[in-house]
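Engineer: Only the shape, not the letters, is given here:
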């Protein structure tokens, strides 16, 4: 389909969620929560995935004029979904106080 590009949506959403993950990680560090190591790890993984998704979406926008279009958008979709999964796991760990 012509004009069916998801990369602008992925770029804006992943960069917003990247900022949210930084806020979560910073608040965990400020509170000196010693039992939050698993939450830290999932949040750090989500940060890496959202950053990679943002970069791949940007590369997809930049390369959209090339004839053999690289598959940046498809990879950005997959990485973005993985980041959402890690963010969901993090919020469930925080919500249900799994770490004690």
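Structural biologist: Noted; the coordinates are in hand. All values derive from a computational prediction rather than experimental measurement.
Engineer: For the rest of this, base every contact and every neighbour count on C-alpha atoms.
Structural biologist: Noted.
Engineer: by contact count, what packs against the longest helix anywhere in the chain?
Structural biologist: Counting by DSSP state H, the longest helix found in the chain is helix 37-62. If contacts are counted by 3 or more C-alpha pairs under 8 Å, 6 or more residues apart in numbering; DSSP states H and E, helix 37-62 sits against helix 7-30, helix 72-95.
Engineer: ok, structure two:
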């Protein structure tokens, strides 16, 4: 299996910071569609946090099989977080246009 855990960890932490900025901006700006955007953003934050933890554990795991399972789980959660971010961006884009 290809070792992607370090890349997942790096990308997840960067996107986690981005999502926290989005959530803070939504709260400060009192964005009109805050309920669904909040849910999408919090879903992305939750998925990215778990993805970070699982990819870190995958890198530290000595067992190859366990490492692969953790890495695959981190990859799936990272993809779910990307979907949440895409939905959030589409909602904001549609509302702005």
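Structural biologist: Done, it's in. Here the structure is a predicted model, which means the values were calculated and not measured.
Engineer: TM between them?
Structural biologist: Here the TM-score for the pair of chains, by TM-score structural alignment, normalised by the length of the second structure, is 0.90; 95 aligned residues with a C-alpha RMSD of 1.6 Å.
Engineer: give me the stretch of the second structure that the longest helix of the first structure matches.
Structural biologist: Using TM-score structural alignment, helix 37-62 of the first structure corresponds to residues 35-60 of the second structure.
Engineer: Could you list the buried residues of the matching stretch?
Structural biologist: 37-38, 40-45, 47-52, 54-59 (16 or more other C-alpha atoms under 10 Å).
Engineer: will you turn the helices and strands packed on helix 37-62 of the first structure into a markdown table that also has mean neighbour count?
Structural biologist: Shown next, in a markdown table, are those (neighbours: other C-alpha atoms under 10 Å):
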| stretch | mean neighbour count |
| --- | --- |
| helix 7-30 | 17 |
| helix 72-95 | 18 |
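Engineer: got JSON lines for these, with distance to residue 66 of the first structure too?
Structural biologist: Below are those laid out as JSON lines (distance: least, C-alpha to C-alpha, whole Å):
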{"stretch": "helix 7-30", "distance to residue 66 of the first structure": "15"}
{"stretch": "helix 72-95", "distance to residue 66 of the first structure": "12"}
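Engineer: centre of the chain versus the match of helix 37-62 of the first structure, how much separation?
Structural biologist: Distance, stretch centre to chain centre, for stretch 35-60 of the second structure: 4 Å (C-alpha atoms, centre = their mean, to the nearest Å).
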